[in-house]
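Trainee: need a 3D model of the following:
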Amino acid sequence: MITFSIGDFVCLQNHPYFNKNQNIKIAANAEMTPPIMIVGEILNKDEYNPLNGRQSEIQLRCYYYSTKDGKYIDKWIKAEQIKKLESDYTYLDIEKLINIENFDLEFLKESLLNKLVCIKSVDFELNKKKIFIDSSDGIRTNKENNHLEFLPPVMTVIDIVKNKEEKKYSSTKESFVEKDLSKYMFKCKWYNPKTSSYSEELIPSVILGIVKNQTSDLEIISSGINENGYIIIDLKNDVELEDSSRLVGNTIIKPTELIFNHYYYKLSAFDYMKQRTASYPLGDIRKNVSLDDFTQKAIIFGQIYPRYKTIFRPITANIFTENEYYLIKYRDKSNKITTRIIKLIYKEPYTDQESNSDQIFLVSNCLLRKGHIRHFTVSQILESTEILNGIEIFENATS
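Mentor: Here you go, the predicted model:
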């Protein structure tokens, strides 16, 4: 039997999410999808029905925010009518509010008044996706949108009070909690676009998380962007270099702009390993960002070939050294041009059958292809940039 605690994430049985899998996109009429809720109070009376001998049903008081109505809604629901969900991640500070029952009211007011908070279900609702068919250009294609019907607001704590209700224990069973709830209630204020004004609400502390202050990180990142800096960051998953025991655990990114994602910031940056622009939550880049994390271009990238200053220096096999990393622009047999980072394993001479000319392969691990070995003809390389201390950057920098 599933047990519930205050602060748990729950939803009705007909919700498409289940347990740890929330990467499910919603088709058809997404508006019929119920909200993700948080348990704010539990009634589990130590009583039995005299007619059938069964214990009284467990009742859960569940909270969610309705964007359409512009207000918080709480409903009492029987435990067997809902299912529990687990959160994969959050950028809220949840830990700070877990044990607040151990602190007195004055201390909490001194430390938490004017802090920003949000109910803990925000990540579920922020990442909920709906798909639909679009045929505006004459071709039926699936498109994707965010489904934000229950996205809760970021709020300011303007007061903290004790809950008028109290936790109750059974008079017959030792340590059996019949009524569980938050000891403290947070009075929160937020801008309500539904009313074009400000709203206030008393909210149980157990359903809230604190929005982390990222001001110092933002100042550092903004400075780095203005100075055209680069950052070396951890990969989520290491890449194993084929035919090698070496692992690539880092990549080079060039930050371009900051993005605010409802309650936390993301950094938009160009990833040199994947050769595309992506966004990275600041909390995922580093636990502590400092100005030393930014590196200038001249520290990472070395000589560029072909070179045209004073003396023309073409691209030849001699400019490549085994076990070094290079950023190359390459034209394949189909005349498709791609840019990628490679680690040279060795050089291999061969004769091109079509032109009957002598050529040289660069047999290399290609980071664009997840470390797999690829062969690159030197004469097809349009541009090559040496990456200084590549092994230290990609394999050792932050691991």
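
Trainee: rest of the way, CA atoms for contacts and neighbours
Mentor: Noted.

Trainee: let me see the ranges of the strands in the stretch 51-200 of the chain.
Mentor: Remark: strands assigned in the stretch 51-200 of the chain by DSSP state E, counting those that start in this stretch are 59-66, 71-78, 82-85, 92-93, 116-119, 129-134, 141-146, 155-162, 168-169, 177-181, 184-192, 197-204.

Trainee: which residues are contacting the third one?
Mentor: Going back to what we said before, that points to strand 82-85. Phe4, Asp8, Phe9, Val10, Cys11, Leu12, Gln13, Tyr17, Phe18, Asn19, Lys20 (Cα atoms under 8 Å, 6 or more residues apart in numbering).

Trainee: give me the number of residues near the first one?
Mentor: Other residues near Phe4 come to 16 when the count uses other Cα atoms under 10 Å.

Trainee: pretty sure it is in a helix, no?
Mentor: No - applying DSSP: H, G, I helix; E, B strand; the rest coil, one finds Phe4 to be coil, outside a helix.

Trainee: contact partners for it?
Mentor: Lys84 are the contacts of Phe4 under Cα under 8 Å, 6+ apart.

Trainee: and it, how close does it get to Asn14?
Mentor: 18 Å (Cα to Cα, to the nearest Å).

Trainee: just confirm His15 is within a strand.
Mentor: No - under three-state DSSP, His15 falls outside any strand and is assigned coil.

Trainee: wait, what's in contact with it?
Mentor: Thr33, Pro34.

Trainee: likewise for the one 3 residues further on?
Mentor: Neighbouring residues of Phe18 by Cα under 8 Å, 6+ apart: Lys83, Lys84, Leu85.

Trainee: next, count neighbours for the nearest residue to the last one once chain neighbours are set aside.
Mentor: So that's Leu85. Nearest non-adjacent residue to Leu85, counting by Cα to Cα, 6 or more residues apart in numbering: Asn19, 4.4 Å away. Burial measure for Asn19: 12 neighbouring residues, criterion other Cα under 10 Å.

Trainee: residues in contact with Asn19?
Mentor: Lys83, Lys84, Leu85, Glu86.

Trainee: quick check: the farthest pair among these?
Mentor: Using Cα to Cα, the contacts of Asn19 reach their maximum pairwise distance at Lys83 and Glu86, which is 10.3 Å.

Trainee: next, the structure of the following sequence, for comparison with the previous one:
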Amino acid sequence: MSLNIGDVVFYKTHPYTGNNNNIRIAMYADYTAPILVVFKSLEDREFDVTTGKKVGMMTECVYYNTNEGKFCTRKIHSSELISSRESVVKERVDLLKEINLEIDLKDLKKEKNIKSIEELIKSKYLHTKVTLRSVDLELHKCKVGREKDNGDLVETNHLEFLPPVMTVIDFRYCDDKSKFCNKTGKPLVEFKCKWYNSKLKTFSEEFLNTELLYLIDFPLHLLEVYATQIDSNSYNLIKLKKSILLEDSANKKVKYTLGQSEAIVHKHFYYDLLTSDLIRGKKVSVLINDEIKEVKDSVLWGNIFPDYKNKRYFNGINDYDFKENEYYYISYTDKAKRFSKRVVNIRDLFFVIENREALYENLGWADDEISGNDSDIKKFISGTNSFFINSMTRENVSISKEKNGEEISVSRSFINNKNVVVLLEANCLLKGGLIRHFRLDGISEVRMINNGKSLLEEGEIIIDKKE
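Mentor: Got it, this is the predicted structure:
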């Protein structure tokens, strides 16, 4: 295996593989070797001179030992190492930049010479923050232990070899006589890095080759913007890592969620925003890496129930006008008295007759001698217990046996009868977009999400003219 200076590698006993670092470490995690960065290639040959077989190369690798508070180097043969395909977790790839002085000079259209290199370092890198290339994988490394009461494993970070965030305070050439590599022509420069050493309780300094380091490029100006939203009533439009496919909805996907900001959390070299996630119904950490997409409270919410401000609550939830294919935020208590809040996409509104005999008795339809209109309704609803609700007014409700089938109008009192159960069929985002049915009498609060399709499916904020 051919390795280059700056490559991130694992020792063969490490639980990570070359293509998969999303692995949790159980049992005795202290046996886990550090993630290494190739520091030197100690041999030019990769093949045995007598057999012609590929034998690899001897390398020198570097890592940071937090227990000793220092950088350590070890000679290891390449046959004992596994090369990592990725050295940065995907979502944070824009925050860690490779340091390549040659490319920087080309971008600036400057000639490669000692003077240009020194000017570049002083203008771009001096007093910036850097860290060892293994930082993100070490930060991502987790161990799992004893199970919780509900069977979930307790997960904690395994930070024994996490390299520090450092400041560049000076630089030098690796060799005063050989300032450029005789094979590649790259400038051989080391940065003098300074960091607070938590083990020694003082500041430490170390010269490190630029090819071993990442430049930390976090947009700090965003923190002030996000800080203004803490504990406000507005929401942030946040892209989901994995889209939610709505069941039986022509491949419709929810790609965004809404979160209320609660706190800014520092995580070694980057910042997360702790949010209360509307769709997932729990607190979620989201990487701060983009301009904020604020959705004000007045823009987000449409019709609500109960509407105390406009005194629209006297007739109960049955009077609320649900619209098909719209998104709603509901507070719901099921038959087992379990309370939850969830975002749903309405598919249908229908009702079920639970006790036909009791219904007829309440409506005075038990005898055959009933009025012509009531007789027509009684005849229409015979033979099945489930009906679609197509439209509603304050006095009447239009119903049908089939979706968009033959309709008949019944009074509101019919729907409000205790022997009739009105149900919502909806795609529930809390349940991964699966179809669920909700008893209308179990919904204690509902809010319509204005322009929900644009917000949650397309990530577009639409502000009505009246706003």
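
Trainee: TM-score of the superposition?
Mentor: Taking TM-score structural alignment, normalised by the length of the first structure as the basis, the two superposed chains have a TM-score of 0.87; 381 aligned residues with a Cα RMSD of 2.8 Å.

Trainee: on that earlier part again, which one's more surrounded, Lys83 and Glu86 of the first structure?
Mentor: Comparing Lys83 of the first structure with Glu86 by other Cα under 10 Å, the one with more neighbours is Lys83, at 18 against 13.

Trainee: can you list the contacts of Phe18 of the first structure in JSON lines and add distance to Glu354 of the first structure?
Mentor: Below are those laid out as JSON lines (distance: Cα to Cα, whole Å):
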{"residue": "Lys83", "distance to Glu354 of the first structure": "65"}
{"residue": "Lys84", "distance to Glu354 of the first structure": "64"}
{"residue": "Leu85", "distance to Glu354 of the first structure": "61"}
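
Trainee: filter those by whether they're kept in the second structure.
Mentor: Checked against the second structure using both residues aligned by TM-score structural alignment, their matches' Cα atoms under 8 Å, those keep these contacts: Lys83, Leu85.

Trainee: tell me the first helix or strand C-terminal of whichever strand or helix holds Lys379 of the second structure.
Mentor: In this structure, Lys379 of the second structure is located in helix 372-380 according to DSSP states H and E. Per DSSP H and E, helix 372-380 of the second structure leads on to strand 386-392 as the next helix or strand towards the C-terminus.

Trainee: give the aligned range of that following strand in the first structure.
Mentor: Here strand 386-392 of the second structure fails to align to any part of the first structure, judged by TM-score structural alignment.

Trainee: on that earlier part again, show me what the helix holding Lys379 of the second structure is packed against.
Mentor: The contact analysis (3 or more Cα pairs under 8 Å, 6 or more residues apart in numbering; DSSP states H and E) places helix 372-380 of the second structure against strand 407-411.

Trainee: what is the strand it packs on packed up against?
Mentor: Here strand 407-411 of the second structure touches helix 372-380, strand 396-400, going by 3+ Cα pairs under 8 Å, 6+ apart.

Trainee: out of the ones you listed, which comes closest to Glu326 of the second structure?
Mentor: Closest among those, using Cα to Cα: strand 396-400, at 19.9 Å.

Trainee: give me the contact list for that closest one.
Mentor: 387-392, 406-412, 415.

Trainee: can you do 6 Å?
Mentor: For strand 396-400 of the second structure, contacts defined as Cα atoms under 6 Å, 6 or more residues apart in numbering pick out Phe387, Phe388, Ile389, Asn390, Ser391, Glu406, Glu407, Ile408, Ser409, Val410, Ser411, Arg412.

Trainee: so how far is Ser116 of the second structure from the fifth one?
Mentor: In this structure, Ser391 of the second structure lies at 75 Å from Ser116 of the second structure, with Cα to Cα as the measure.

Trainee: just to revisit the earlier point, now the helix holding Lys379 of the second structure: buried residues?
Mentor: Buried residues in helix 372-380 of the second structure, defined by neighbour count with 16 or more other Cα atoms under 10 Å: Phe380.

Trainee: and stretch 224-242 of the first structure, by the same measure?
Mentor: Applying 16+ other Cα under 10 Å to stretch 224-242 of the first structure flags 224-225, 229-235, 239-242 as buried.

Trainee: what does Thr215 of the first structure align to in the second structure?
Mentor: Checking TM-score structural alignment: Thr215 of the first structure goes with Leu220.

Trainee: ok, Thr277 of the first structure next?
Mentor: For Thr277 of the first structure, the residue aligned by TM-score structural alignment is Lys283.

Trainee: so what's the residue count around the nearest residue to its match once chain neighbours are set aside?
Mentor: Nearest non-adjacent residue to Lys283 of the second structure, counting by Cα to Cα, 6+ apart: Ser276, 4.5 Å away. Look at Ser276 of the second structure: counted by other Cα under 10 Å, it has 19 neighbours.

Trainee: hang on, isn't Ser276 of the second structure packed against Gln260?
Mentor: Yes - the pair Ser276 of the second structure / Gln260 is scored as a contact, 5.1 Å apart, by Cα atoms under 6 Å.

Trainee: now Glu257 of the first structure: which helix or strand?
Mentor: Assigned by DSSP H and E, Glu257 of the first structure falls in strand 247-261.

Trainee: other SSEs contacting that strand?
Mentor: strand 230-240, strand 264-271 (3 or more Cα pairs under 6 Å, 6 or more residues apart in numbering; DSSP states H and E).

Trainee: what's in contact with the helix or strand that the shortest one is followed by?
Mentor: This means strand 264-271 of the first structure. Downstream of strand 264-271 of the first structure, the first helix or strand assigned by DSSP H and E is strand 276-281. Identification of contacts with strand 276-281 of the first structure by Cα under 6 Å, 6+ apart yields Tyr265, Lys266, Leu267, Ser268, Ala269, Phe270, Asp271.

Trainee: which residue is nearest the middle of the first structure?
Mentor: Residue closest to the mean C-alpha point of the first structure, counted by Cα atoms, centre = their mean, is Pro281 at 5.8 Å.

Trainee: sorry, back to before: could you dump the strands of the stretch 51-200 of the first structure into JSON lines and include distance to Val289 of the first structure?
Mentor: JSON lines is the format used below for the strands of the stretch 51-200 of the first structure (distance: least, Cα to Cα, whole Å):
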{"stretch": "strand 59-66", "distance to Val289 of the first structure": "34"}
{"stretch": "strand 71-78", "distance to Val289 of the first structure": "36"}
{"stretch": "strand 82-85", "distance to Val289 of the first structure": "32"}
{"stretch": "strand 92-93", "distance to Val289 of the first structure": "18"}
{"stretch": "strand 116-119", "distance to Val289 of the first structure": "22"}
{"stretch": "strand 129-134", "distance to Val289 of the first structure": "31"}
{"stretch": "strand 141-146", "distance to Val289 of the first structure": "30"}
{"stretch": "strand 155-162", "distance to Val289 of the first structure": "26"}
{"stretch": "strand 168-169", "distance to Val289 of the first structure": "46"}
{"stretch": "strand 177-181", "distance to Val289 of the first structure": "38"}
{"stretch": "strand 184-192", "distance to Val289 of the first structure": "30"}
{"stretch": "strand 197-204", "distance to Val289 of the first structure": "33"}
